[in-house]
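Colleague: Return a 3D structure for these sequence lines:
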Amino acid sequence: MLIVPTARYPENYEYALDFPKFLLIGDSITERCANPFPISDFLADGYDKNGNYTVEHSSLEFCFMGQLQHDYARRMDIINRGFSGYNSHYWRHMIEKVLRIEHDLSYSKCKVATLFLGTNDAALAKPDGVPYDEFLDNMEFIIKQILDRDIRLVVIGPGHHYPDIWESLNPGDVKKGILRRNEENLKYSNGLKQLAEKFQVPFVDLYAAHEEYAKNSVLKSSKNLILDGIHFTGEGYLLLYQLLKNALAEKYPEMTVPNLKMRLPSWNDFDSAKVEEIEI
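Modeller: As a prediction, this is how the structure comes out:
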């Protein structure tokens, strides 16, 4: 897939030094989205005991968070609040505190947030899994907390899962009954879609996007998007990035790069007197 570079728009600036926040809320898929070497996470999880990969020789891949930070440089800061293994139950207890720290008590406010949960919730047993009705209740609570602060929200649903890969790498989970199935991912994704419609916020339907990718691939599979059965490869993150950009352009065009002012002008137009006048 071709990445079209984001123009810098240097003429669109203001004399300000506060940076609004773009908050990424989620689980391990969000936590790892800043890593351009996904194989290093794969190895850190204790996989590939045959030594087929090394961190030194792993390939450089598309970096979701890095690309967002590049896009929004001098406009917004990208804040990663992904927590590996967490689900909507954990986040229900965390969301108010996270928003209090990052928004309520902060000089720089959150303007946009992504909410990407459901992959762990859809597991068939605890501690990963959360029953469907409880999941939706948790997510509604979380969504309300975000929207009550006038933060523009994009909800992201879980995508494809490959149990043949995941279960071979995680026999301990299999013994505990912590299994995952695509039917459950789809169910939880559809529930999130209905919630997004209820609150009139955009929904990134990753499951449908993975289905479309598989349909159009030579192998009729989305495995190129998924590293270990759950977590994403660079190509998987690139697809998510493109879907997110589309959602922002359609629902929140004021939050797209061309419509946001840079902090301070180009170096050759720098006016020290105007910088002195910035109020904090």
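
Colleague: Please make it C-alpha for all contacts and neighbour counts, starting now.
Modeller: Noted.

Colleague: Burial check on residue 27, number of neighbours?
Modeller: 23 (other CA atoms under 10 Å).

Colleague: Actually, residue 42.
Modeller: There are 16 residues near residue 42, going by other CA under 10 Å.

Colleague: which ones are touching the residue positioned nearest the centre of the chain?
Modeller: Central residue of the chain (CA atoms, centre = their mean): residue 30, 4.6 Å from the mean position. Going by CA atoms under 8 Å, 6 or more residues apart in numbering, residue 30 touches 24, 80-83, 116.

Colleague: Same check on residue 68?
Modeller: Taking CA under 8 Å, 6+ apart as the definition, contacts of residue 68 comprise residue 78.

Colleague: that older thread, kindly reformat the contacts of residue 30 as JSON lines containing secondary structure, neighbour count and distance to residue 99.
Modeller: Shown next, in JSON lines, are the contacts of residue 30 (DSSP: H, G, I helix; E, B strand; the rest coil; neighbours: other CA atoms under 10 Å; distance: CA to CA, whole Å):
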{"residue": "24", "secondary structure": "strand", "neighbour count": "21", "distance to residue 99": "12"}
{"residue": "80", "secondary structure": "strand", "neighbour count": "17", "distance to residue 99": "13"}
{"residue": "81", "secondary structure": "strand", "neighbour count": "16", "distance to residue 99": "11"}
{"residue": "82", "secondary structure": "strand", "neighbour count": "21", "distance to residue 99": "14"}
{"residue": "83", "secondary structure": "coil", "neighbour count": "17", "distance to residue 99": "15"}
{"residue": "116", "secondary structure": "strand", "neighbour count": "22", "distance to residue 99": "16"}
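
Colleague: Sequence B follows; please return its structure for comparison with A:
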Amino acid sequence: MPLLDRWPTALFIGDSLTEFGFSPDGCWLARVAHGLRRRCDLRVRGFSGYTTRWWRASLPRLLPASCPCGQAGDTAACVVFLGANDSSRGAAKPTLHVPLTEFKDNLGWILRELMLRLSLTPDKLLLISIPPVDEAAYKLDCEASGFPFDKFLADCEPYNRAIRDVAHETGVELVDIFKPIKEHENWQQLFADGIHFNAKGSELVFNCVWPAIERRVSHLPVMLPDFEEAAAAGFDEALASWSQRVGLSTN
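Modeller: Predicted structure coming up:
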């Protein structure tokens, strides 16, 4: 098998908070990618507006049971960041709102299916809590764009409680970003529009999430020999030495 095919991956599943993770403002995933360079590739599956209901319908199509990426050892970490849309008020956006009971059931199902389809143990997965909502800023953004105002700070805690329950039931680690954001001085300044992170908010999210990701990938080798070693010893000799050190065949 070519060496490139054995490159480990980190999978990120979510909504717009994940989809925008490489944007100039929502750059938390860009920083994760930098931290994983030469050790692990990112597979980002973030879909703006998606809920756990739609993810439950999408997952079998995105990761069929016969998917070759389901081979044990391929996925070093899998991060699930969902709930911000589920918690939308039903009256404003009935197509997005997912009741708490269904949300909890969907989230647990998603985690169990990821374990099954990717041959993962619970310690490979991570859950991220949903962030707070700056209602004043988000309301202004909704008025400017013509969208209904549907997100409220008070709705975050019940959904985060459900996320904590699912984490406990499945043995999956939970990274809480709600509390660090709320405890930040002038926390409203961490958002671009009241719900999506700006650069400062993305930095805080990265600082919360990265230690848990790093624990899951720290054992992975840096892929291919260092350029100085290759220059000093010749590439073929450096490659053979690297292969022996990390226990990977280069054939």
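
Colleague: tell me which residues of the helix or strand harbouring the residue nearest to the centre of the first structure are tucked away?
Modeller: Residue 30 of the first structure is part of helix 28-31, with elements assigned from DSSP states H and E. Neighbour counts over helix 28-31 of the first structure (16 or more other CA atoms under 10 Å) mark 28-31 as buried.

Colleague: Stretch 221-237 of the second structure now?
Modeller: Neighbour count says stretch 221-237 of the second structure has 221, 223-225, 230, 235 buried, by 16+ other CA under 10 Å.

Colleague: can you check stretch 168-178 of the second structure too?
Modeller: 172-178.

Colleague: for stretch 72-85 of the first structure, same thing?
Modeller: Buried residues in stretch 72-85 of the first structure, counted by 16+ other CA under 10 Å: 72-83, 85.

Colleague: ok, back up a step: list just the nearest of the contacts of residue 30 of the first structure to residue 174 of the first structure.
Modeller: residue 83 (22.1 Å; CA to CA).

Colleague: for residue 51 of the second structure, what are its contacts?
Modeller: 15, 82-86, 96, 98.

Colleague: again, 10 Å this time
Modeller: 14-15, 82-88, 95-98, 103, 106-107 (CA atoms under 10 Å, 6 or more residues apart in numbering).

Colleague: for residue 176 of the second structure, same thing?
Modeller: By CA under 10 Å, 6+ apart, the contact set of residue 176 of the second structure is 127-131, 160, 163-164, 205, 208-209.

Colleague: hmm, back to that, in helices, which of the contacts of residue 51 of the second structure fall?
Modeller: Per DSSP state H, helices hold the following members of the contacts of residue 51 of the second structure: 103, 106-107.

Colleague: ok, of the residues you listed, which one's closest to residue 28 of the second structure?
Modeller: Distances from residue 28 of the second structure to those, taken by CA to CA, are shortest for residue 107, at 22.6 Å.

Colleague: Now do whichever residue in the first structure pairs up with that closest one: how many residues are near it, please.
Modeller: Mapped onto the first structure by TM-score structural alignment, residue 107 of the second structure lines up with residue 139. Neighbour count for residue 139 of the first structure, taken as other CA under 10 Å: 25.

Colleague: now swap in the one 4 residues further on and tell me
Modeller: The criterion is other CA under 10 Å. On that basis, residue 143 of the first structure has 22 neighbouring residues.

Colleague: Am I right that it sits in a helix?
Modeller: Yes. When the secondary structure is assigned by DSSP: H, G, I helix; E, B strand; the rest coil, residue 143 of the first structure falls within a helix.

Colleague: How much space separates it from residue 196 of the first structure?
Modeller: From residue 143 of the first structure over to residue 196 of the first structure the distance is 9 Å, taken as CA to CA, to the nearest Å.

Colleague: What of residue 274 of the first structure?
Modeller: Going from residue 274 of the first structure to residue 196 of the first structure by CA to CA gives 43 Å.

Colleague: same question, residue 147 of the first structure
Modeller: 12 Å.

Colleague: before we move on, back to that, the residue nearest to the centre of the first structure -> the second structure?
Modeller: In the second structure, residue 30 of the first structure lands on residue 18 (TM-score structural alignment).

Colleague: If anything else comes up later, I'll come back, but that's it for now.
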